[in-house]
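**Student:** this one's structure only:
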């Protein structure tokens, strides 16, 4: 990066560490599959931390759990609308769906009963269930967003039961090993930072415990490094390394619920926190455990992401810092548009579909995208439009917008030429109200006529 950009980034990190008294702080910026910049301040064991120093990442752990659940869904092992009871028996909230647990919309209590789990050693799944009854249901399922650590503990148990192994073994096999995230672990391994609480009125420290959280570990157990977490930021942006289909990651980034009412600046998808700022959308997650704060965020549209760790319980604006780093990079060195290149190959049959189509009298334009995808949307102004991915011969499925999940299908005349497009009963034809096509065409035999 430019020297001025690097200095601006380091200046922001240095100010956060000094002004908010962070024992140490590590940050990084990624773009397009590369780590563009890293910066550190403070000390760990008497020396500056490095990109290989482990910090506890807290609730960023939840994103790994969510990815393992979506892998099970993509394999056909579960449906997101399945009630929990179908896969994990014995809970008083078995009627909640997998999707509700993923998106924190099940109405479950935020914390498990008993001592504050983040500072106390945790028991196993059976021990946790022994403390749980119907009182953990605080809100009507689906009513609103209500963050729930116990919900993600349950999803970790779901992964364990369907895989026939621990969620940690599944994590190592399915995600960490393929992505070469070798320094992401359930307990710290040297070199790692110690967690500290900083006295509110004096520059002294109090050590924080880092116990094994047991059954609640899926909610916040993991430790990681800047190098490893930078790879995970890229994953959230869509660079999945074959661990999950990019379309599924895109599905996880879609807002399932909004956390701040009509403003819609903060929301949640299927395991990812979402932010909206100045017309841009960001995805990632924050994390906090006693002694540690962390944030990992990316703008999938530009592939620019950032992450930051500190080993302080509170007081450091780690999420604000992360977004400031993103803004600095975009201000000093905005991402260049992807270089335009023509298709490497194209079907003449698909090329013939491009151009104007009409739903009734309203003109639409169908454009051909790479890989046989198509885009159908109004020729001008706002309206219903979507991208479609091919799913078979002459069939596509909608990926976004009004037609997400709906099937676009071609219909043909006897001579093999395309007669019309059927999209969830909406009929698109080459001319307005084509009399040879199904409704809305063919209703009045007299067709178009002059006015009175």
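**Tutor:** Now that the structure is in, tell me what you want to look at. Computed from a prediction, not measured in an experiment: that's the story for all the values here.

**Student:** CA atoms for contacts and neighbours, from now on please.
**Tutor:** Will do.

**Student:** which parts of the stretch 301-450 of the chain are helices?
**Tutor:** For the stretch 301-450 of the chain, the helices defined by DSSP state H, counting those that start in this stretch occupy 318-332, 348-351.

**Student:** out of those helices, which is the most enclosed?
**Tutor:** helix 318-332 (a mean of 19; mean count of other C-alpha atoms under 10 Å).

**Student:** mind listing what's buried along stretch 153-172?
**Tutor:** 153-160, 162, 167-168, 170-172 (16 or more other C-alpha atoms under 10 Å).

**Student:** do the same with stretch 244-262
**Tutor:** Buried positions in stretch 244-262, judged by neighbour count with 16+ other C-alpha under 10 Å: 244-246, 248-259.

**Student:** what of stretch 387-404?
**Tutor:** By 16+ other C-alpha under 10 Å, the buried positions in stretch 387-404 come out as 387, 388, 389, 390, 395, 396, 397, 398, 399, 400, 403.

**Student:** among those residues, name the ones in strands.
**Tutor:** 387, 388, 389, 390, 395, 396, 397, 398 (DSSP state E).

**Student:** identify, from those residues, the entry nearest to residue 190.
**Tutor:** Of all these, residue 190 sits closest to residue 389, with 45.9 Å by C-alpha to C-alpha.

**Student:** turn the helices of the stretch 301-450 of the chain into TSV, including distance to residue 412.
**Tutor:** Below are the helices of the stretch 301-450 of the chain laid out as TSV (distance: least, C-alpha to C-alpha, whole Å):
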stretch	distance to residue 412
helix 318-332	49
helix 348-351	12
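
**Student:** below is an additional structure, to be compared with the one above:
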């Protein structure tokens, strides 16, 4: 008997079910539902307990809290990609008069704009949005609690400002823009600002008794871009696939990669946990793998979206309780279970379709000073440069079409690599952001900065 590569093995499926069963039982959640995504599609779905008398499926809505922020960030990045704004623009340029306008759009996306974590009392998550009809009601008299751009300080009002920015530039309500530009193109038909049956009710669980108390469901008004949305495991699974690979109808693969790139300094405690923040996405290291996504909570609900791009595995976990199961840990565990039990099968190696002699002659060993590096030409038309042993700076480079390449990651990200040729056309050396790589260490006659001692290499008697 053979198993389709699109299906998870029975042992893997049981391990996933066991993990969410433990989380639901020990976390005392009225219901908990989860999904796993691989290769862009849902490959497993599981749930525990019930909603309205039956086990929740992939179409039952839960409130997703701050995962809403990632949706808002997508809208802002769309404006940037269209040229309507620049991430370095101060907010004041596009949305004047807020009192927090010196923060840049990028700083607001990364929670480094210096804004307060919450709006003024009463607590916005458990009171009607009608209490905060204007941005001034959201920001209060003291919108900034830290110097702009100096530290990461998670801010819900910051994403209210970004939602208002979207409305100002688009000339339409945030929810309308979101549906037209993100939800409909991605087929997220069960995601929206208001619940639609079937949906879970939100509950508080007594800390010392197995008793429940219903939580109020409030329309957050101006705060909606920070946490209003309802969604399902089915829709969030599709959203996870988009955040991993991009979709040119919404955002390119390069732009979603930018969202997943650290953009905020980490707090000291977060450094210990390997956690930081990108542009609308949380970033952390767990189980020796890089995970991106976002968590969410509102009274009565918990949510988590976790993606390992390298493993091509994502997990969605939703529960209808104010506190209890640690869904971030559950999501990371679901990813780990699949990634370790059924590792990603690499694409088959294939040779270059065409060989460019001028590029092929660059392949092989090079030296930066006395450090040995290897340059490889890969089938995707790129080159890679990295140390032959030990740790060191390395990167892949994409061709620019003019005989130069641009670094794609690490220290050399954005830096230009070019082959410097002699008058006879032969290669003298590689220049990488002013670093000179030669075929021999400190090669005689090469353009090594500072020159090479004319007596060459020697011993000491």
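**Tutor:** Structure received. Everything numeric here is computed off the predicted structure, so don't read it as measured data.

**Student:** superposing both, give me the TM-score.
**Tutor:** Superposed pair, TM-score by TM-score structural alignment, normalised by the length of structure 1: 0.92. Supporting alignment: 451 aligned residues with a C-alpha RMSD of 2.4 Å.

**Student:** ok, back up a step: I'd like the ones in strands among the buried residues of stretch 387-404 of structure 1 as JSON lines, with distance to residue 111 of structure 1 appended.
**Tutor:** Below are those laid out as JSON lines (distance: C-alpha to C-alpha, whole Å):
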{"residue": "387", "distance to residue 111 of structure 1": "40"}
{"residue": "388", "distance to residue 111 of structure 1": "41"}
{"residue": "389", "distance to residue 111 of structure 1": "41"}
{"residue": "390", "distance to residue 111 of structure 1": "43"}
{"residue": "395", "distance to residue 111 of structure 1": "46"}
{"residue": "396", "distance to residue 111 of structure 1": "43"}
{"residue": "397", "distance to residue 111 of structure 1": "39"}
{"residue": "398", "distance to residue 111 of structure 1": "38"}
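
**Student:** what's the match for residue 277 of structure 1 in structure 2?
**Tutor:** Residue 277 of structure 1 maps onto residue 286 of structure 2 when the alignment is built from TM-score structural alignment.

**Student:** contacts only, for the closest residue to that match other than its chain neighbours.
**Tutor:** Leaving aside its sequence neighbours, residue 286 of structure 2 sits nearest to residue 332 (C-alpha to C-alpha, 6 or more residues apart in numbering; 7.2 Å). Applying C-alpha atoms under 8 Å, 6 or more residues apart in numbering to residue 332 of structure 2 gives the contacts 286, 291, 306, 315.

**Student:** the helices in the stretch 51-200 of structure 1, which residues?
**Tutor:** Counting by DSSP H, counting those that start in this stretch, residue ranges of the helices within the stretch 51-200 of structure 1 are 61-74, 98-103, 125-130, 149-163, 167-171.

**Student:** could I get those helices as a markdown table with distance to residue 365 of structure 1?
**Tutor:** Output for the helices of the stretch 51-200 of structure 1, formatted as a markdown table (distance: least, C-alpha to C-alpha, whole Å):
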| stretch | distance to residue 365 of structure 1 |
| --- | --- |
| helix 61-74 | 32 |
| helix 98-103 | 35 |
| helix 125-130 | 54 |
| helix 149-163 | 43 |
| helix 167-171 | 44 |
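
**Student:** of all those helices, which one comes closest to residue 4 of structure 1?
**Tutor:** Nearest of the helices of the stretch 51-200 of structure 1 (C-alpha to C-alpha): helix 61-74, 33.8 Å.

**Student:** can you give me how far stretch 143-156 of structure 1 is from the chain middle?
**Tutor:** Per C-alpha atoms, centre = their mean, to the nearest Å, the displacement of stretch 143-156 of structure 1 from the mean C-alpha position of its chain is 16 Å.

**Student:** er, stretch 13-27 of structure 1 I mean
**Tutor:** 27 Å.

**Student:** gap between the residue most central in space within structure 2 and residue 385 of structure 2?
**Tutor:** With distances taken as C-alpha atoms, centre = their mean, residue 260 lies nearest the centre of structure 2, 3.0 Å away. In this view, residue 260 of structure 2 and residue 385 of structure 2 are 23 Å apart by C-alpha to C-alpha, to the nearest Å.

**Student:** now do residue 193 of structure 2
**Tutor:** To residue 385 of structure 2, residue 193 of structure 2 is 48 Å away according to C-alpha to C-alpha.

**Student:** same deal with residue 258 of structure 2?
**Tutor:** 22 Å.

**Student:** looking at structure 1, name the residue matched to residue 399 of structure 2.
**Tutor:** Using TM-score structural alignment, the equivalent of residue 399 of structure 2 in structure 1 is residue 390.

**Student:** wait, its match touches residue 396, no?
**Tutor:** Yes. Assessed by C-alpha atoms under 8 Å, residue 390 of structure 1 is found in contact with residue 396 at 4.1 Å.

**Student:** identify the contacts common to the two.
**Tutor:** Shared contacts of residue 390 of structure 1 and residue 396 (C-alpha under 8 Å, 6+ apart): residue 373.

**Student:** circling back to that earlier point, residue in structure 1 paired with the residue nearest to the centre of structure 2?
**Tutor:** Using TM-score structural alignment, residue 260 of structure 2 lines up with residue 253 in structure 1.

**Student:** contacting residues around its match?
**Tutor:** By C-alpha under 8 Å, 6+ apart, the neighbours of residue 253 of structure 1 are 268, 269, 270, 272, 273, 274, 283.

**Student:** no more questions from me, cheers.
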